[in-house]
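**Q** quick check, what structure comes out for this input:
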Amino acid sequence: MMLKEQIAEDMKTAMRAKDAPRLEAIRMLRAAIQRREVDERVSLDDGGVLAVLEKLVRQGQESIQQFSGAGRTDLVEKEMAALAVWSAYRPAPLSASEIEDLIQEAMVHTKASSIKDMGRVVAHIKSRVQGRADMAAVSARIKERLS
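**A** Coordinates of the predicted model:
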């Protein structure tokens, strides 16, 4: 079953169960997916849905930091509940050793030897770790290894 279909089924289940917080989080995710599909005039595959999901998760984490700083515990709890729902759709994260192995393999494949080659290494890795690792952290590791 494709990820979009799974999200639609979960939305129906949340409606039947009258689970309002879960339903709200799933509706927010579906709206973001539909917005991107309309904007780009495409039908997203699982990779595109994961990209939308990652963006929502990142925005949610930033919102939690801002709400915490402002002392809005009610909004923090709401965002954390949405993040918990969204995390169920994310693939299992890669371990640090798996990330290191991917970086090593990409450096060998692209014949990277200096920081100038970082773009090629990141491009080689990006499709393999999408949704399974934070690309900012992966890029930092690549930069550290190439410096």
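**Q** hey, let's count contacts and neighbours off CA atoms from now on
**A** Noted.
**Q** ok, which stretches of this structure are helices?
**A** Per DSSP state H, the chain carries helices over the ranges 3-17, 20-40, 46-69, 73-87, 96-110, 118-129, 135-146.
**Q** in CSV: the ones you listed, plus mean neighbour count.
**A** Formatted as CSV, these follow (neighbours: other Cα atoms under 10 Å):
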stretch, mean neighbour count
helix 3-17, 14
helix 20-40, 16
helix 46-69, 17
helix 73-87, 16
helix 96-110, 15
helix 118-129, 16
helix 135-146, 15
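**Q** what residue is smack in the middle of this structure?
**A** In the chain, the C-alpha nearest the mean C-alpha coordinate belongs to residue 54, at 2.1 Å (Cα atoms, centre = their mean).
**Q** the structure of the following sequence is requested for comparison with the preceding one:
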Amino acid sequence: MSLLQQLTADMVTAMKERDKETLNVVRMLKAAVQNEQIELGHDLNSDEEVAVMAREYKQRKESLAEFENAGRDDLVEQAKKELTIVEKYMPQQLSKDDVEKIVSEVIDTLGVDSMKGFGQVMGAVMPKVKGQADGKLVNQVVKEQLSK
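**A** This next block holds a predicted model:
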């Protein structure tokens, strides 16, 4: 079942259950996927679907941080609920340990031993963890390992 079919089925379920919050989030996700299809001019493959979901997840995570900094508790709760709904459609996220293993393997493979090779390491790691790890986490792990 494609992501678009899954979103449509979940939208119907949310309508039947009269779950307005879930319905609104699923509608936004479905619209994002359809907009991406229109923009690219073809049905999305799994990598493109993951990229759309990762973008939507990141937007909500950034909104959550901004709401928390502004002290908007009412919006914080809503953003947390939206994040949990979006997480259902994301692939399983890698743990920090998994990211550290991948980064160390890439560093060993490339033979990088200083911060000068930071961009090179990031360029090699990000495609491997696309949609499975947050860029900030990868950035942090690469900096930690290169500064040793």
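**Q** please state their TM-score.
**A** Scored against TM-score structural alignment, normalised by the length of the first structure, the superposed chains reach a TM-score of 0.84; 147 aligned residues with a Cα RMSD of 2.0 Å.
**Q** what's the closest non-adjacent residue to the residue in the first structure sticking out farthest from the centre?
**A** Most distant from the centre of the first structure: residue 113, at 29.2 Å, with distances by Cα atoms, centre = their mean. Nearest in space to residue 113 of the first structure, with sequence neighbours left out and distances taken as Cα to Cα, 6 or more residues apart in numbering, is residue 146 at 6.5 Å.
**Q** the one you found -> the second structure?
**A** Structural correspondence for residue 146 of the first structure with respect to the second structure (TM-score structural alignment): residue 146.
**Q** any idea how far residue 90 of the first structure is from the residue nearest to the centre of the first structure?
**A** Per Cα to Cα, to the nearest Å, residue 54 of the first structure is found 8 Å from residue 90 of the first structure.
**Q** give the residues shared as contacts by the two.
**A** Shared contacts of residue 54 of the first structure and residue 90 (Cα atoms under 8 Å, 6 or more residues apart in numbering): residue 131.
**Q** contact partners of stretch 29-46 of the second structure?
**A** With contact meaning Cα under 8 Å, 6+ apart, stretch 29-46 of the second structure is reached by 4, 7-8, 49, 52-53, 56, 86.
**Q** try it again with 10 Å
**A** 2-8, 11, 23-28, 48-53, 55-57, 85-86, 89 (Cα atoms under 10 Å, 6 or more residues apart in numbering).
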